[in-house]
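**Student:** this one's sequence-less:
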């Protein structure tokens, strides 16, 4: 009997048994099938219910029989021709064991591999979870190798699904490396191309359900303007009041970062004091204070630009992560449906003798 394992464990087999006499021809031995309760010749194998033991792995679908009688030869008298009785047992495998112990765990492990892309890169467990899923599938494949008949004529459908799942999990490991590489980039090591900014920051996030929060500076309310009066008793004099009235706004001291022109630095407050349009002159002590403030402003501006560009890379990694998440969900769903729907159409024939 040829054992077909293409649709294992959703397969069915046809076990054929042929009975004939090789010592006597049809002129000496005549084979006949038994008669049924209706005095008709039986066309199927009779199985006594008292002696039949149900198998936990196979179930009988059809059990037909066929009597093959050679045509009568008047001249030869039937010498040399033999009659045959063929019994067919069409049996189908019960796949419950493999569904519970192999396929269901593989689907759950695949879901773990998919949700690797939902795990934040800062958690530090992306690679560990991906490799764990890959090793688990490898162990399943090794355990299943002993359960599958050894043949090179075809690849069982359950092995196809395991290989498909293993390919997905392998790609999840590789793509997790890509996501972590994007997440940990900084302006000191990588410069973000314009097309990356346009695609992964401006265009893709709305389609993936992502929305970047606004900077805290844009959310802070503007303080109300305060008018300073001339107060001679304060000890500063009108010149100092005039200087503070003419002080630049917040955007002048800490301008909003322009990530497309990183060469722009914080303004130098000394030109505001010593320029041609200065209102008053300041004492040397205040000049040193303003110079120090200008230096601090430049350093804060550089740090803010650095943090903003680093956050851009982290947001790009988040977008790529979400893109891979939806891609893997689609591929896993479509691949699983295609593989197992193909097996669902492989059914035993309704009529064993069409």
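**Tutor:** Now that the structure is in, tell me what you want to look at. Being a predicted model, the structure only gives us computed values, none of them experimental. Numbers count the residues shown, from 1 in each chain.
**Student:** drop to CA atoms for contacts and neighbour counts, all remaining ones
**Tutor:** Will do.
**Student:** give me the neighbour count for the nearest residue to residue 112 once chain neighbours are set aside.
**Tutor:** Nearest residue to residue 112 in three dimensions, chain neighbours excluded: residue 133, at 7.1 Å (CA to CA, 6 or more residues apart in numbering). Using other CA atoms under 10 Å, residue 133 has 25 other residues around it.
**Student:** buried set for stretch 83-93?
**Tutor:** For stretch 83-93, a neighbour-count test (16 or more other CA atoms under 10 Å) marks 83, 84, 85, 87, 88, 89, 90, 91, 92, 93 as buried.
**Student:** please compare the first structure with the one that follows:
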């Protein structure tokens, strides 16, 4: 006794289309003299959803992060702008990270990209803080002066 499929394709009677995936092909196979029936479903991810909802906002926030260096140093909003962009990237990465697989081996390249964007944003924030510290030093606190540098901005 063995199982034999009636059709060579999966019946799509109760199939409903998905916004993130396309159904490309289906097949049904069985091995001779076996109780195993194999259902193969081939899906293809629609890239537009990920591009519009994840990648483009991340690229725009990264560009905003770089534009902090165009704000004049005399303006008091430079650090607040930089920290706001850093916090928005961190919040966005939290939302995106919840939708990624928790355990994957190897880790996806997209997750490495998300971490690198966060690290670059932190580095830009630290660079802005250091540049403002150096800019607002008084005449007595110039590099090489005795008494050591002050950590106050």
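**Tutor:** Good, I have the coordinates. These numbers come from a predicted model, not from an experiment.
**Student:** what lines up with the residue nearest to residue 112 of the first structure in the second structure?
**Tutor:** Residue correspondence to the second structure (TM-score structural alignment): residue 133 of the first structure is matched to residue 85.
**Student:** helix or strand for its match, which one?
**Tutor:** helix 78-98 (DSSP states H and E).
**Student:** following that helix, which helix or strand comes up?
**Tutor:** Counting by DSSP H and E, the next helix or strand C-terminal to helix 78-98 of the second structure is helix 109-135.
**Student:** check which helices and strands that following helix is in contact with.
**Tutor:** With contacts taken as 3 or more CA pairs under 8 Å, 6 or more residues apart in numbering; DSSP states H and E, helix 109-135 of the second structure sits against helix 56-66, helix 78-98.
**Student:** now these in a markdown table, with distance to residue 114 of the second structure?
**Tutor:** Formatted as a markdown table, these follow (distance: least, CA to CA, whole Å):
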| stretch | distance to residue 114 of the second structure |
| --- | --- |
| helix 56-66 | 8 |
| helix 78-98 | 7 |
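**Student:** distance of the spatially most central residue of the second structure from residue 82 of the second structure?
**Tutor:** Nearest residue to the geometric centre of the second structure (CA atoms, centre = their mean): residue 114, 3.7 Å. To residue 82 of the second structure, residue 114 of the second structure is 18 Å away according to CA to CA, to the nearest Å.
**Student:** hmm, back to that, what do we get in the first structure for the residue nearest to the centre of the second structure?
**Tutor:** Superposed on the first structure with TM-score structural alignment, residue 114 of the second structure falls opposite residue 162.
**Student:** got the contact list for its match?
**Tutor:** Neighbouring residues of residue 162 of the first structure by CA atoms under 8 Å, 6 or more residues apart in numbering: 106, 137, 141.
**Student:** of those, which stay in contact in the second structure?
**Tutor:** Retained in the second structure: residue 141, out of the contacts of residue 162 of the first structure (criterion both residues aligned by TM-score structural alignment, their matches' CA atoms under 8 Å).
**Student:** pick the one among the contacts of residue 162 of the first structure closest to residue 304 of the first structure.
**Tutor:** Of all these, residue 304 of the first structure sits closest to residue 137, with 45.4 Å by CA to CA.
**Student:** in contact with the closest one, which residues?
**Tutor:** Applying CA under 8 Å, 6+ apart, we find residue 137 of the first structure in contact with 106, 109, 162, 165, 166.
**Student:** report how many residues lie close to the closest residue in space to the fourth one that isn't next to it in sequence.
**Tutor:** It refers to residue 165 of the first structure. The shortest distance from residue 165 of the first structure to any non-neighbouring residue, by CA to CA, 6+ apart, is to residue 110 (6.6 Å). Burial of residue 110 of the first structure is recorded as 24 neighbouring residues (other CA under 10 Å).
**Student:** trace residue 110 of the first structure over to the second structure, please.
**Tutor:** Counting by TM-score structural alignment, residue 110 of the first structure lines up with residue 62 in the second structure.
**Student:** next one: residue 269 of the first structure
**Tutor:** In the second structure, residue 269 of the first structure lands on no residue (TM-score structural alignment).
**Student:** surely residue 269 of the first structure meets residue 292?
**Tutor:** No. At 9.5 Å, residue 269 of the first structure does not count as touching residue 292 under the criterion of CA atoms under 8 Å.
**Student:** between these two, which has more neighbouring residues?
**Tutor:** residue 269 (21 against 13).
**Student:** which one of the helices and strands packed on helix 109-135 of the second structure lies closest to residue 23 of the second structure?
**Tutor:** helix 78-98 (24.5 Å).
**Student:** and that closest one, how far from the first structure on average?
**Tutor:** For helix 78-98 of the second structure, the mean distance to aligned residues of the first structure following superposition is 1.4 Å (mean CA distance after the TM-score superposition for the first structure).
**Student:** residue 204 of the first structure: neighbour count?
**Tutor:** For residue 204 of the first structure, the count of nearby residues is 16 (other CA under 10 Å).
**Student:** which strand or helix spans it?
**Tutor:** Residue 204 of the first structure belongs to helix 204-207 when elements are defined using DSSP H and E.
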